[in-house]
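Engineer: Generate a structure from the sequence data that follows.
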Amino acid sequence: MDATKGNIYSILNGNKQFLIPVYQRYYSWDIEQCKRLWNDIVGMQKKNKQGHFVGSIVNIAEQAMPTGVQKYMIIDGQQRMTTLTLLLIALRDYSIDHPEDISINFRRIDNMLLKNEYENGDERYKLLLTENDRDILINLIERKPISENIVSRLLTNHSFFVEQIEKKELMPAEIYESIGKLQIVNITLDRAVDDAQAIFESLNSTGKELSESDLIRNYILMGLENDEQSFIYEHFWRPMELMFDYEKQGTIMDKFFRDYLTMKLTRIPKINKVYEEFKLYHINCEFSSVADLCEDLLKYTKYYTDMVFVRNSNPEIKNLYADVNDLRMEVAFPFLLKVHNDCSEKIITEENLIEILKICISYVFRRSICDIPTNSLNKTFATLRNEIKQDDYMNSIKAFFVLRDDYKQFPNDDKFENAFCSRDIYNMRSRNYILSHLENYKNKAPIVIENYTIEHIMPQNTNLNDEWKKELGPNWKDVQKKYLHTIGNLTLTAYNSEMSDKPFIVKMEMEGGFKESALRLNSYLVKLTEWNENHIKERAKLLTDKAKQVWKYPMISEKELAPYCVEEKLVHKYSLDTYDFNVFTKTLFEVLDKRIMNLSSDVKREYKKLYIAYKVDTNFVDVVVQKQRLRISVNMKFTDIYDPKGICKDITGIGRWGNGDVEVFMDHTSDVDNVMEIIEQSYKQQEE
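Structural biologist: Next comes the predicted model:
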């Protein structure tokens, strides 16, 4: 390893070329990072500082040639090097466009810092980016026109520097001088000695952090020989990246890898451990080569991006993808990846796929209406593939949902109806989705919900006029409070502002009123001359009946369900009476149980044969009832626990009922605060 301190001028000067290998991420600095660099340059010059350290550039020198260009593969530092190149281009162009300003020599910038003056082709350029960005940077260097339709951070950031130079906060010569004061450590690795992969993982001192997908791409491609690296990139990785939206690529790709691993492993990797989990998966996966693994990734990327970006040639599936996005059902993606692949492999039909999508949508939607906490959904969908029986695919999925009577329950029609009629729909995030689907169900000419606004038939004004008070009756305040935001009192209109607080009959007869409305949501209203509690309830019942058809409960016959009922009965059901409490330990438990359950509405209690478990996604604490005390297993590594009072015991590798490496006892009700300080650490760790 050879490390030298210098600046961008000394690094670029000479017959050199810096290449960005295919495993590196695209140029990803935003305006925020450019502003920080610019402020460093301005501040340094105005304060007359002699230098400012901006980071390092790590590269591997290609085999030296007796003549021609010496090439370096950049391992780390392409973001700052590219950004400084954009600034130099903007400074050079200013000099060209302002010949009266002779303080900057544009030829020096052009021929020493941007180009290798006497070379041709790609070797002409000091910096050569990856495929997606290469042509844009070359066009900027060559001052060639660029299509207005191209979206690129290179163009955005170049424009930022052009604007800053024009503002004359610093004179051009001062900018050039200050750039030279930016201190950079140039580190050149020895390919035979230095571990480039390990160095890449550890380097990320400034700028934007490497995403999990950046690290995975590097891990996959960096260790390959050049020919195989190019083949894998061009045939698998590049097509995969192109399926993602340019602006959101990094974020969504990170989510894809997490969901892909969840689907493969049937457990959810921690959000900041995806790269580590991927490396372990690669070592133990079913694929014999990197090419086979990348081919699998490409296949699942297609399923994933189709769902995320709502792409499918089948209009019904495309609409279901839109529903999945409207309901923010990302938690279902791991399971849906499995189902899509089974459809592709002809294990199930496209009709089966459509039915499964509908079941999943109904499951998530009905639970939201019934106000069931969503924290268990990710675990449910992560492990749902384990419930599938290949010889009875559809029934095994339906049976799983139908037979749930715990926190994973699929609300049946009775529970859904009771909740849907009384739920505050207006203040739900999904209110437009709900009204749109009620209106458009089996409608051959569906409306576009964005062209309408939500109308409260009974107005929101707490000081109703006399006509409304008369219609609603002497208890009008109670009626308004109870039904105002419920489905029975909500509709759509294009004339919301005109209707305002007007009496019902005026809303009916006015131009553009309910009587003229072609909306199905208003078909019940046109028969009425007044609006009161009974009509609200009656309309709510009609709309709820339709909702039960839109978001159906899984249909499975008793005969089809019977084999799964037998399996369910084999599972023991435990309760509080399972445990050997005495008066003292029962009091201890009641005090502790109340405190744990009050941590959040997301916390669920489960009675196991030997202990009582508390979980969010998985158990964070388990309680074992002993004769005179409670033994508490905290699901954390002992080395991660903060225990200033020294009440915890390390049980790593020791057989105990419950989960985790931390044990603590509760001997008296006065211990509860100290015990909860330990338990809360496990709860918060699971919430992260």
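
Engineer: contacts and neighbour counts: CA atoms only from here.
Structural biologist: Will do.

Engineer: quick one: secondary structure of Ala540?
Structural biologist: Secondary structure, DSSP: H, G, I helix; E, B strand; the rest coil: Ala540 is helix.

Engineer: how about the nearest residue in space to it that is not next to it in sequence, what does it touch?
Structural biologist: In space, and not counting its chain neighbours, Ala540 is closest to Gly488: 4.0 Å by Cα to Cα, 6 or more residues apart in numbering. Contacts for Gly488 (Cα atoms under 8 Å, 6 or more residues apart in numbering) come out as 421, 536-541, 543.

Engineer: let's go with 6 Å and repeat that
Structural biologist: 536, 539-540 (Cα atoms under 6 Å, 6 or more residues apart in numbering).

Engineer: Ok, Gln183 next?
Structural biologist: By Cα under 6 Å, 6+ apart, the contact list for Gln183 reads 6-7, 52-53.

Engineer: Return the set of buried residues in the strand or helix carrying it.
Structural biologist: Using DSSP states H and E, Gln183 sits in strand 182-189. Of all the residues in strand 182-189, those buried under the rule 16 or more other Cα atoms under 10 Å are 182-189.

Engineer: one more, for comparison:
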Amino acid sequence: MMDVQETALRTILDGTKQYRVPLYQRPYSWEKSQVQRLWDDIERLASERTSATAAGHFMGSLVLSVGRTGPAGTEFLVVDGQQRLTTLTILLCALRDYVEKNEADGHRRRTMLHESYLVNRFSEGDGHLKVLPTQADREAYRAVLDGRAPEDANSNIAIAYKFFSQKLRESDDPEDLHDIARIEEAILEGLVFVSITARGDDNVYRIFESLNNTGKPLTQGDLIRNYVFMRLGRAGDEIYDSTWLPMQRLLDPKDLQQLFWLDIVMRQPLVTQTDVYASQQKRLEELPDDEIAAEVRRWSGLATLLATMRDPSREQHPELRKRLTRLKDWGTTTVDPLTLQLLSRRADGIESADAVADTLRIVEGFLVRRIIVGRATAGINRILLAASSEIRRDQSSTDAIREYLSTGRKTYGTDGEIDVAVSTIPFYFQGRPAQRKLILQWIEESYGSRERVDPTSATIEHVLPQTLTPEWTKSLEPYVKEEETIESLHAGLLHTLGNLTLTAYNSELSNLPFSKKRVRLAESGFQMNREISANEVWTPKEIAARAIHLAELVKREWPGPLFVDKAARSGVNWDLAHRAVLELQPGEWTSYGDLAALIGTHPNPLGHHMAKVNLEGAWRVLQASGGISPGFRWADPTDLRDPLEVLLSEGLHFDSHGQAEPAQRVGAEQLAERLGLEPGEPLEGLSVPAGEDDRAERFLAQLEDHNSPSVQHGVLSLMRSWTRMGGELDYGWGESTSCVFLIPERIAGARRVRPIAIYPDLSVEVGFQHLVVRPPFDDVAVREEFRQRLNRAPDVDIAPSRLNSRPPIPIEILGDDVARQYIDDALAWFFKKFDENLE
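Structural biologist: Next up is the predicted model:
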């Protein structure tokens, strides 16, 4: 049952009673703005009561639970209202001390205020205090209560006491003998609460949880602490002192709240920070009360590790300290769950510090390589948050994380992509400025120079300057091709990694000719600058050579993915497409379909590839209709030119619908002729059989979104090969639109047979589970032969135990022409087996 009544502060505090703030409440947190608002209300109330003695001010509800009752009085647990109640007793302390020093009957009034409303005069220890805050506040509160200055002058309690003392001095009018008395009366008689007292079986914590808190909003961390100490009951005092309070002091409030999210997201990657309390409470409810203390101790251990993540200087192992420092400087907090899990594995003795450092090096390399290849942010939060759930207890974290980052749509830049990107991607615009600087700084550190240079004041310098001077223009002129201009050559080189370095005197170097710039670079403490200064000139040739050198440093410092999507083995001659684009003259255009036919691929991967490279003339590649692709972007994000205006200025004509003149189109056959290719079969790009609805197009769109151009080409090649041998394709209805390879009904009968299904965002799924009841594959020996044929492909390793399930093959493997051919051969054998069975 509950007792509800309107009660003045005098009645609440008078008598032998104690209001104990449970450990599940947060520490005192009122700040100056809240204290000021309360004081303004009290001043206004004191003024009103001069003419209306019954005037009052409603302070909200005070929710209490009856605790112990005995000769020493009654104990109440403060379920709601502790911030207000604590603030008012701090105000009474300030009033008590002020009247003692400044009022005629100060000693008498001081004694009355102190013994009637602040302490229980005949009780000792904690029972002496009428209001007993949580342990975190008791030292400061006792100091104020005893008339001493708190040790922590910046605590909220000390600040509130100081504020009220100042306001009392300001309010005391020497001409008015009763002004302070009126304030005292307003506080004790005019401030009114609705006192709600729970008795018997009322669930106090449920009441607290459901209250509409009108003070400072409770954080997710507050709610978790409240729940935990409600569960601990009186055992919570010892746990609070020994474990919770040290943890609370070790981390700032934001990181303490972050700790609970990190703990849950390591198990459930999709939990958001607004759902932390609900998720943790659900987990804790499944534990008996006696295991809650162990959870607090476990959190305390994690807090120590999180403190090391926030301050890596705490870490003793040099290499691990280096990797933690780099990730902290990088500023991507979504890597925190994985980092915390790795440090936990080290703390539990599962892995060594060296192994954890190796894994963090993989993560660091993943982040660096994505920046370099121009995919800094795509899906990064989702990828990193899910990483911690990929490590089994008995598995090497280095192997598990490298394999995880190497599969799916992670865009873990390959060595081949690094080789291309350093000369084509405008590195200066990738990622955040601080991250670009860090990469250059870490490359410098990879030289291993004994001379350590402080990079704090360094900024990124363009060796070939952003503004061309006559001298720089002259140095570029010999390298301008027929289809280029000085401006386009300059733009293509300017922001690439090969042309960038770090220097502390960027403004001094600026547009200086290289002959003078190299003198200053030779004096630099950075090894990379001394290397640049060793060149006599700085032309496209030197920039390209340095780009190759930096690519080698990047590949050496940061290992790449396990499954490599190299253009040389993809079966697609991307270089031929580049050369074809360079053959286009101003006033000419070609289509993505023409280029795709030239190199034997589909327009989608071709367009995806073109969007990633910085290629002169790329704006002359249009849609088949002659329209500009909606997805076209200049390589330089600061380039605001309208591609239509550029094409018009080159002499290309467009009709009223924005479609280019067909007579100015250069088709696939003409491109082949210009490139000197031998005449052969008619050029044909890849095509995909369309279904009766838009599912095929959805599949293609998802394939492009989640995979590199070479993987897209590999998937489409496998699909074309399957249909050419007589197979059929169907498409799934799920959010991830799959492409299912089917044996035709004329061969397989009414029950369709699927050897594989391709999920564009994940893998190639082998359908052994569906084959168990389909002759001849109901024979385990036949399924085993299919498994062995698939396993001939490099990096495919389906275990014998998976013959009754649906094992996945990483979709990236299809980007390798050799591996794809083995899988194609296995599918051809599969098709033939069904054909033979029909006969």
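
Engineer: circling back: next SSE after the strand holding Gln183 of the first structure?
Structural biologist: helix 196-202.

Engineer: equivalent range in the second structure for the host helix or strand of Asp622 of the first structure?
Structural biologist: According to DSSP H and E, Asp622 of the first structure maps onto strand 619-625. Following TM-score structural alignment, strand 619-625 of the first structure has no partner segment in the second structure.

Engineer: mind listing the strands for the stretch 351-500 of the first structure?
Structural biologist: 453-456, 490-493 (DSSP state E, counting those that start in this stretch).

Engineer: Please work out how many residues are found near Gly223 of the first structure.
Structural biologist: Residues near Gly223 of the first structure, counting by other Cα atoms under 10 Å, number 13.

Engineer: Now check it against the second structure: what is it aligned to?
Structural biologist: So, by TM-score structural alignment, Gly223 of the first structure is matched to Arg231.

Engineer: Check which helix or strand that match maps to.
Structural biologist: Assigned by DSSP H and E, Arg231 of the second structure falls in helix 220-232.

Engineer: Over to Thr69 of the second structure?
Structural biologist: Assigned by DSSP H and E, Thr69 of the second structure belongs to strand 57-70.

Engineer: Can you list the buried residues in that strand?
Structural biologist: Buried positions in strand 57-70 of the second structure, judged by neighbour count with 16+ other Cα under 10 Å: 57, 59-66.

Engineer: Likewise for stretch 36-54 of the second structure?
Structural biologist: Neighbour-count burial for stretch 36-54 of the second structure, counted by 16+ other Cα under 10 Å, picks out 39, 42-43, 45-47, 49.

Engineer: Check the mean deviation of the strand holding Thr69 of the second structure from the first structure.
Structural biologist: Mean deviation of strand 57-70 of the second structure relative to the first structure after superposition (mean Cα distance after the TM-score superposition for the first structure): 2.5 Å.

Engineer: Tyr23 of the first structure contacts Ile220, correct?
Structural biologist: No - between Tyr23 of the first structure and Ile220 there is no contact under Cα atoms under 6 Å: 7.9 Å.

Engineer: can you redo the strands of the stretch 351-500 of the first structure as a markdown table with distance to Val69 of the first structure?
Structural biologist: Formatted as a markdown table, those follow (distance: least, Cα to Cα, whole Å):
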| stretch | distance to Val69 of the first structure |
| --- | --- |
| strand 453-456 | 65 |
| strand 490-493 | 68 |
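
Engineer: which of these sits most buried?
Structural biologist: strand 490-493 (a mean of 23; mean count of other Cα atoms under 10 Å).

Engineer: Against which helices or strands is that strand packed?
Structural biologist: Packed against strand 490-493 of the first structure, as judged by 3 or more Cα pairs under 6 Å, 6 or more residues apart in numbering; DSSP states H and E, are the following elements: strand 453-456.

Engineer: list the helices and strands the strand it packs on packs on?
Structural biologist: Using 3+ Cα pairs under 6 Å, 6+ apart: strand 453-456 of the first structure touches strand 490-493.

Engineer: Mind doing that once more with 10 Å?
Structural biologist: Applying 3 or more Cα pairs under 10 Å, 6 or more residues apart in numbering; DSSP states H and E, we find strand 453-456 of the first structure packed against helix 431-440, strand 490-493, helix 496-499.

Engineer: which of the ones you listed is buried the deepest?
Structural biologist: Compared across those, strand 490-493 shows the largest average neighbour count, a mean of 23 (mean count of other Cα under 10 Å).

Engineer: you'd agree Asn157 of the first structure is in a helix?
Structural biologist: Yes - if the criterion is three-state DSSP, then Asn157 of the first structure is within a helix.

Engineer: Can you report how many residues lie near it?
Structural biologist: Neighbour tally, Asn157 of the first structure, other Cα under 10 Å: 21.

Engineer: mind listing what it touches?
Structural biologist: Counting by Cα atoms under 10 Å, 6 or more residues apart in numbering, Asn157 of the first structure touches 29-35, 83, 86-87, 163.

Engineer: can you do 7 Å?
Structural biologist: For Asn157 of the first structure, the contacting residues are 31, 34, by Cα atoms under 7 Å, 6 or more residues apart in numbering.

Engineer: from memory the match of Gly223 of the first structure sits against Asp289, does it?
Structural biologist: Yes - Arg231 of the second structure is within contact range of Asp289, at 6.2 Å (criterion: Cα atoms under 7 Å).

Engineer: Now the residue mapped onto Val144 of the second structure from the first structure: closest residue in space that isn't a chain neighbour?
Structural biologist: The alignment partner of Val144 of the second structure in the first structure, by TM-score structural alignment, is Leu140. Once flanking residues are discounted, Leu140 of the first structure sits nearest to Ile89: 7.3 Å by Cα to Cα, 6+ apart.

Engineer: That neighbour: how many residues sit nearby?
Structural biologist: Neighbours around Ile89 of the first structure, by other Cα under 10 Å: 25.
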